[in-house]
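Participant: Can you look at this prediction? I've put the sequence above it.
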Amino acid sequence: MSGFSGTAVIFDLDGTLVDSEPNYYEAGRRLLAEHGVPDFTWTDHERYVGISTLETVTRWKREYGLEASVDELLAAKNRRYLELARASTRAYPEMRAFVELLAAEGVPMAVASGSSPEAITAILAGTGLDAQLRTVVSADEVERGKPAPDVFLEAARRLGVTPGDCVVVEDAAPGAAAAHAAGMRCIAVPYLAAQADAPEFATAGLLLRGGQGEFTARAAYDWLLRTR
């Protein structure tokens, strides 16, 4: 019998399983340039890491005074992102190895992401992660995005497990806050090293301050086994 009996793992997608932030940045940069904002930088983009696409474009409309509706901005950003994502999205090797280790033990797993259902499906299929990660929840399918816990709670419901039996793997402060609010443990792998001291990460059961460069599948696997 698996040593993980009763444990489920829920993965964030962007910046956690895959390095998709460069594509999100480029999609946003192009969209904003077309709407009269030509100087959107990577530093500007960092303020939106971990926030759903809907919340991001809602903030853009307000902050930049964009004339297009939120629905129009959302559709345009998703369209541009999908074009980039289908062309090139890289799964982090150690995260892929972690998923494979858990799958071999029969651990229930899900993806809970702020991306659109179409983006999640395209990325998982393009990286081959859809073979192990079949339960997927988008923030578009729940009332509130991260840092609210809705997307993680829905993932637990679909997996048929209680929130207290779930471990979330996250790269962003809003996601770590959402995991805590859901009553779930968290493995935090900050995408941005400068955010490692964010108070939201202080609630994580395992915090890897060095981000993906510090994360290893075996260490995460062993931590889960010790703390189940």
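Facilitator: Yep, it's here. Residues are numbered from 1 along each chain as shown.

Participant: CA only for contacts and neighbour counts going forward, please
Facilitator: Will do.

Participant: in the longest helix along the chain, what's buried?
Facilitator: For the chain, the helix with the greatest residue count under DSSP state H is helix 70-87. Residues 70, 73, 74, 77, 78, 80, 81, 82, 84, 85 are the ones in helix 70-87 that count as buried (16 or more other C-alpha atoms under 10 Å).

Participant: before we go on, here's another structure to hold up against the first:
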Amino acid sequence: MSDKLIPAFEAVVFDLDGVITKTAVTHAAAWKKMFDEYLKKREKEYNEPFSEFKQADYLAFVDGKPRYKGVASFLESRGIDLPWGSPDDSIESETVCGLGNRKNKAFNDVLKRDGAEVYPSSKKMLFDLKDAGIKLGVASSSKNCKAVLEAVNLLYLFGARVDGVVSAEHGLQGKPEPDIFTKACEMLGATPARSIVVEDAVSGVQAGAKGGFGLTLALPAKITPRNC
């Protein structure tokens, strides 16, 4: 009989932005840039009073959600009704998808210029879990997940990656629904009841609870008023 302890959990599924990498700050800045520019445009064209995109808006309406859903959620909070459009819309299009694509360009511009940074404690945890034989997955609403993980040379650690691209391919619902986390478990050959979710967004914590995961670890959000 082996003297090794059998782990209580067989898999850990991590969120990306704000958990593994410090890109949550970059996302928040990109959202603020896009929305503030658009709201100022509406002030000029429609004489609507300008009210900036704030930290509270980021946390309540876009944090952890698929990009276009985040756009629609924030616009609804301001009473702004735009056509949905198409994912192929240009960044000049005044549609939900057009604004989402505008935000994505702002994020990618910063990523290409500055790269991405990993939280040292998260990196150590990933390697410790890998060495212990725990299956690792990453689940993110972002369609930039693969590019970010490649930029920090961590993609190879994960046996499953469920991001915005995979979600679109499989018709998965975004957070707070648990689809991306349960799909990651399925790809890993693990059960949610014996898996852990690590998140920093309220919507992600809600998703972990809905998915029947054995444990959901909620990390404090690292977005401050200065960042957003």
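Facilitator: Looks like it came in fine. This one's a predicted model, so the numbers in the text were calculated from it and none came from an experiment.

Participant: mind checking how far residue 116 of structure 2 is from residue 213 of structure 2?
Facilitator: 29 Å (C-alpha to C-alpha, to the nearest Å).

Participant: for residue 6 of structure 2, same thing?
Facilitator: Look at residue 6 of structure 2 and residue 213 of structure 2: by C-alpha to C-alpha, they are 18 Å apart.

Participant: And for residue 80 of structure 2?
Facilitator: 37 Å.

Participant: So which of those two has more stuff around it?
Facilitator: A count of neighbours by other C-alpha atoms under 10 Å puts residue 213 above the other of residue 80 of structure 2 and residue 213, at 20 against 10.

Participant: Would you map the helices across structure 2?
Facilitator: 23-46, 55-57, 67-77, 96-114, 120-131, 145-151, 164-170, 179-188, 202-210.

Participant: Looking at those helices, which one is packed in the most?
Facilitator: Of all the helices of structure 2, helix 179-188 carries the top mean neighbour count, a mean of 24, counting by mean count of other C-alpha atoms under 10 Å.

Participant: Relative to structure 1, what is the average displacement of that one?
Facilitator: When structure 1 is superposed, helix 179-188 of structure 2 averages 0.7 Å from its matched positions, counting by mean C-alpha distance after the TM-score superposition for structure 1.

Participant: related to what we said a few turns ago, reformat the buried residues of helix 70-87 of structure 1 as JSON lines; add distance to residue 40 of structure 1.
Facilitator: Converted to JSON lines, the buried residues of helix 70-87 of structure 1 look like this (distance: C-alpha to C-alpha, whole Å):
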{"residue": "70", "distance to residue 40 of structure 1": "18"}
{"residue": "73", "distance to residue 40 of structure 1": "16"}
{"residue": "74", "distance to residue 40 of structure 1": "17"}
{"residue": "77", "distance to residue 40 of structure 1": "14"}
{"residue": "78", "distance to residue 40 of structure 1": "17"}
{"residue": "80", "distance to residue 40 of structure 1": "16"}
{"residue": "81", "distance to residue 40 of structure 1": "16"}
{"residue": "82", "distance to residue 40 of structure 1": "20"}
{"residue": "84", "distance to residue 40 of structure 1": "18"}
{"residue": "85", "distance to residue 40 of structure 1": "20"}
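
Participant: Give me the neighbour count for residue 162 of structure 1.
Facilitator: A total of 15 residues lie near residue 162 of structure 1 under the criterion other C-alpha under 10 Å.

Participant: And for the one 5 residues further on?
Facilitator: A count of neighbours around residue 167 of structure 1, defined by other C-alpha under 10 Å, yields 24.

Participant: Quick check: the aligned residue for it in structure 2?
Facilitator: With TM-score structural alignment as the criterion, the equivalent of residue 167 of structure 1 in structure 2 is residue 196.

Participant: Could you report the distance from that match to residue 129 of structure 2?
Facilitator: 12 Å.

Participant: From one end of stretch 9-18 of structure 2 to the other, what's the distance?
Facilitator: End-to-end span of stretch 9-18 of structure 2 (C-alpha to C-alpha): 23 Å.

Participant: er, stretch 170-190 of structure 1 actually
Facilitator: This stretch, stretch 170-190 of structure 1, spans 7 Å end to end (C-alpha to C-alpha).

Participant: What of stretch 213-224 of structure 2?
Facilitator: When the termini of stretch 213-224 of structure 2 are compared using C-alpha to C-alpha, they are 29 Å apart.

Participant: Same check on stretch 168-185 of structure 1?
Facilitator: Termini of stretch 168-185 of structure 1 sit 6 Å apart (C-alpha to C-alpha).

Participant: What of stretch 149-167 of structure 2?
Facilitator: Its first and final residues considered, stretch 149-167 of structure 2 spans 17 Å by C-alpha to C-alpha.

Participant: now that stretch: how far from the chain's centre is it?
Facilitator: On the basis of C-alpha atoms, centre = their mean, to the nearest Å, stretch 149-167 of structure 2 sits 12 Å off its chain's mean C-alpha point.

Participant: what do you get for stretch 130-147 of structure 2?
Facilitator: On C-alpha atoms, centre = their mean, the centre of stretch 130-147 of structure 2 falls 12 Å from that of its chain.

Participant: Fine by me, thanks again.
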